[in-house]
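S.K.: One predicted model, sequence on top.
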Amino acid sequence: MNKFVKHFGALATGVAMTALLAGAALADPAIIYDLGGKFDKSFNEAAYNGAEAWKAETGGAYVDLELQNDAQREQALRRFASQGANPIVMAGFSWGTALGTVAAEFPDTNFVVIDAVVDQPNVQSIIFDEHTGSFLVGAIAALKSTTGTVGFVGGMDVPIIHKFYCGYAQGAKAVKPDIKLIENYTGTTPAAWNDPVTAGELTKAQFDAGADVVFAAAGGSGLGVLQAAADAGKFAIGVDSNQNYLHPGSVLTSMLKRVDVAVTTAFKEAGDDATFKPGITVLGLAESGVGYALDDNNKALIDDATKATVDDLSAKIQSGAITVHDYTTDSTCPGI
């Protein structure tokens, strides 16, 4: 399958898709990654790791596909469904329209979509409280900063990434009300998820403007942020997957979004109607769906006082004592 994926762009779309899916066994689960590549070390790779964890635990087999363009979404869903794959899991906020159409055509197939909401009886929509996890890493960034300025480099300029930024900014201001924030995005098209060069240049500009910690919420583009921080002797914050290992001593922490757990759970549950959970599932701090990464690669960077402060903030968010505004509810970020 890797051979076909690698050379997908050189093949006619219909022929390539047929070749990719011909081996799908009846009732094997399937996962379709979003644009940006399976091995982006961030969002898509977290989804892949979840599928691999299921495979290692159960000994089962699954089929997968890397999208090359938006036009392939409906075709990929139909091909997998017609081959008998069940469940079919999709990672990414751009699946809503295609899934809304195809799910109705295959009522006996269970679909799970991550980061989008589709109201169909055979669809489970999994969304995350990215704003609360981002709040925690925003607090860490502000507490670590010695310049009083922290930065944010997002990928595609879309509401879900503003949700990350708004949470991050709220967390930073919760511990340092006078903190300055710099906000940039790598682009307005899906290419923004795989442009580490632009992300790196934006990060360098933020460092030049006084930032000493930059949070990357940019998929594969975020690798450019992490590299720029390592080169400059400053700090970056990773996203989705635990990226602390990429530049130990420079990656301050990573905002974890447990897409891997969502995929593993979907593979276990959604193929059986008795355990399938259609409707909306929300994963936040209480469900360990989001959080921050602390391991051997960054434990020297986060002192006990910072950890205690951030863990206290997490507890207060979960209890309702602190409310973190969700940008996607009204397209605003009050006070920022």
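M.R.: Looks like it arrived, so ask away.

S.K.: rest of the way, CA atoms for contacts and neighbours
M.R.: OK.

S.K.: what about the strands in the stretch 1-150 of the chain?
M.R.: Secondary structure of the stretch 1-150 of the chain (DSSP state E, counting those that start in this stretch): strands at 30-33, 63-66, 88-91, 111-114, 123-128, 149-156.

S.K.: another one to put next to it:
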Amino acid sequence: MIRIRTLAGSAAAFALSAAGALADPALIFDLGGKFDKSFNEAAYNGAQRWVQETGGSYKELEMQSEAQREQALRRLAETGANPIVMTGFAFGDVLNEVAPDYPDTRFAIIDAVVEQPNVRSVIFSEHQGSYLVGMMAAMASKSGTVGFVGGMDIPLIRKFACGYAQGVKAVKPDATVVINMTGTTPAAWADPVKGAELARSQISQGADVIYAAAGSTGLGVLQAAADENILSIGVDSNQNHLHPGKVLTSMIKRVDIAVHDAFAAGAAIETGTVLADLKGDGVGYALDEHNAALVTAEMKAAVDEAAARIKSGETPVHDYMTDNTCPAASF
């Protein structure tokens, strides 16, 4: 059963009734849960910031299964929600079918491109941010072996892995990058036990820094790394605080800004494709009190210099999704 909740500025939540506000924006979270400490939670934080700024309310829905995608979109459109924002590439095909049926509704999708006149597509240069944290991993590694644990094995996550490997190799050309994906179905985003198992396997192969790009599965990776006294790297949201002194950094992906800006624009949201890259601060790395002792001045200077070169175009980072190849790693 699909249940839609309306979250008001007072933080109250209740089941949607026929009398619900018709101009509310809406947010649909992908599988893995709203509080995954990563991708979905970044979206939630963006919506909450909009609530705090405006006192407005919005409808939200947490996906429970793949079968709910189309029903969720249609139900929200029929309530008058506008715009409707959704997180995750997996909404792409469904939105392409649904959007033409609701021409007066604006939709925004994160991590996919849907070419419909009433859709805003937001994509990120994850490979650029991953390159920077890859450099940091290589500089922090004592063994010369680092790891990557992805969620569902899809081109988007390979894009993260490839950028990471390029950053590692830029610092240590002879470094070993161990890459594992959690699975081939959406369940791969919500399996912290499997994430921990993969992390321990990589540690047994000598990895002493592991980057997780796997939704809530990554929480298991970060926990296993902390338990084994090695460093981890978080993703999407700033995850440094989850294990202070053990998370080297987090690759920040500003999903929160994408959601906030969509809500702020309302029904007047501009459609078309938007690229959030390093130059526009759409991606980056996190530095705060929880990892400051881990990031040396030399490390920060090197990464910031590389970031400047990437922004200027002097240092190109290969995007796996352009040709399904990676110059720094094999899949």
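M.R.: Sure, I can see it. Because the structure is a prediction, the values reported are computed rather than measured.

S.K.: Overlay the chains and give the TM-score.
M.R.: For these two chains in superposition, a TM-score of 0.95 is obtained (TM-score structural alignment, normalised by the length of the second structure); 320 aligned residues with a C-alpha RMSD of 1.2 Å.

S.K.: about what we covered before: using a markdown table, please lay out the strands of the stretch 1-150 of the first structure together with mean neighbour count and distance to Asn2 of the first structure.
M.R.: Formatted as a markdown table, the strands of the stretch 1-150 of the first structure follow (neighbours: other C-alpha atoms under 10 Å; distance: least, C-alpha to C-alpha, whole Å):
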| stretch | mean neighbour count | distance to Asn2 of the first structure |
| --- | --- | --- |
| strand 30-33 | 25 | 14 |
| strand 63-66 | 21 | 9 |
| strand 88-91 | 28 | 19 |
| strand 111-114 | 29 | 23 |
| strand 123-128 | 24 | 28 |
| strand 149-156 | 28 | 26 |
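
S.K.: Could you dump these into a markdown table with distance to Lys176 of the first structure added?
M.R.: Below are those laid out as a markdown table (distance: least, C-alpha to C-alpha, whole Å):
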| stretch | distance to Lys176 of the first structure |
| --- | --- |
| strand 30-33 | 38 |
| strand 63-66 | 42 |
| strand 88-91 | 35 |
| strand 111-114 | 33 |
| strand 123-128 | 26 |
| strand 149-156 | 10 |
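
S.K.: For the aligned partner of Gly148 of the first structure in the second structure, which non-adjacent residue is spatially closest?
M.R.: Aligned counterpart of Gly148 of the first structure in the second structure: Gly144 (TM-score structural alignment). Computed as C-alpha to C-alpha, 6 or more residues apart in numbering, the closest residue to Gly144 of the second structure that is not its neighbour in sequence is Ala175, at 5.0 Å.

S.K.: residues contacting that neighbour?
M.R.: Listed by C-alpha atoms under 8 Å, 6 or more residues apart in numbering, the contact partners of Ala175 of the second structure are Ala138, Gly144, Thr145, Val146, Val168, Lys169.

S.K.: go with 10 Å
M.R.: Contacts of Ala175 of the second structure were listed using C-alpha atoms under 10 Å, 6 or more residues apart in numbering, and they are Ala138, Ser141, Ser143, Gly144, Thr145, Val146, Ala165, Val168, Lys169.

S.K.: cool, Thr58 of the first structure as well?
M.R.: For Thr58 of the first structure, the contact set (C-alpha under 10 Å, 6+ apart) comprises Glu52, Lys268.

S.K.: May I see the buried residues of stretch 99-106 of the first structure?
M.R.: Leu99, Gly100, Val102, Ala103 (16 or more other C-alpha atoms under 10 Å).

S.K.: before we move on, the earlier item: would you mind telling me which of the strands of the stretch 1-150 of the first structure is nearest Gln243 of the first structure?
M.R.: When these are compared by C-alpha to C-alpha, strand 149-156 sits nearest Gln243 of the first structure, at 15.5 Å.

S.K.: what's the average distance of that closest one to the second structure?
M.R.: Compared with the second structure after fitting, strand 149-156 of the first structure deviates on average by 0.4 Å (mean C-alpha distance after the TM-score superposition for the first structure).

S.K.: which residue packs closest to Val5 of the first structure, ignoring adjacent ones?
M.R.: Once flanking residues are discounted, Val5 of the first structure sits nearest to Glu66: 6.9 Å by C-alpha to C-alpha, 6+ apart.

S.K.: The one you found maps to what in the second structure?
M.R.: By TM-score structural alignment, Glu66 of the first structure lines up with Glu62 in the second structure.

S.K.: Enumerate every residue touching its match.
M.R.: 2-5, 27-34, 40, 68, 72.

S.K.: Tell me who's in contact with the nearest residue to Arg78 of the first structure once chain neighbours are set aside.
M.R.: Take Arg78 of the first structure and drop its neighbours on the chain: the residue closest to it by C-alpha to C-alpha, 6+ apart is Val102, 6.6 Å away. Val102 of the first structure makes contacts with Arg73, Glu74, Gln75, Ala76, Leu77, Arg78, Ala81, Phe111, as judged by C-alpha under 10 Å, 6+ apart.

S.K.: 7 Å instead, please
M.R.: Glu74, Leu77, Arg78 (C-alpha atoms under 7 Å, 6 or more residues apart in numbering).

S.K.: Return the member of these nearest to Thr328 of the first structure.
M.R.: Nearest to Thr328 of the first structure out of those is Glu74 (C-alpha to C-alpha; 25.5 Å).

S.K.: My guess is the closest one contacts Gly100. True?
M.R.: No - counting by C-alpha atoms under 7 Å, Glu74 of the first structure does not reach Gly100; the two are 9.6 Å apart.

S.K.: coming back round to it: most neighbours out of the contacts of Val102 of the first structure, which is it?
M.R.: Tallying neighbours with other C-alpha atoms under 10 Å puts Leu77 at the head of the contacts of Val102 of the first structure, with 25 neighbours.

S.K.: And it? What does it align with in the second structure?
M.R.: Superposed on the second structure with TM-score structural alignment, Leu77 of the first structure falls opposite Leu73.

S.K.: Distance of the residue most central in space within the first structure relative to Ser331 of the first structure?
M.R.: Nearest residue to the geometric centre of the first structure (C-alpha atoms, centre = their mean): Phe43, 3.8 Å. From Phe43 of the first structure across to Ser331 of the first structure, the span is 23 Å (C-alpha to C-alpha, to the nearest Å).

S.K.: Return the residues in contact with Val149 of the second structure.
M.R.: Contacts of Val149 of the second structure were listed using C-alpha under 7 Å, 6+ apart, and they are Ile179, Asn180, Met181, Tyr211, Ala212, Ala213, Ala214.
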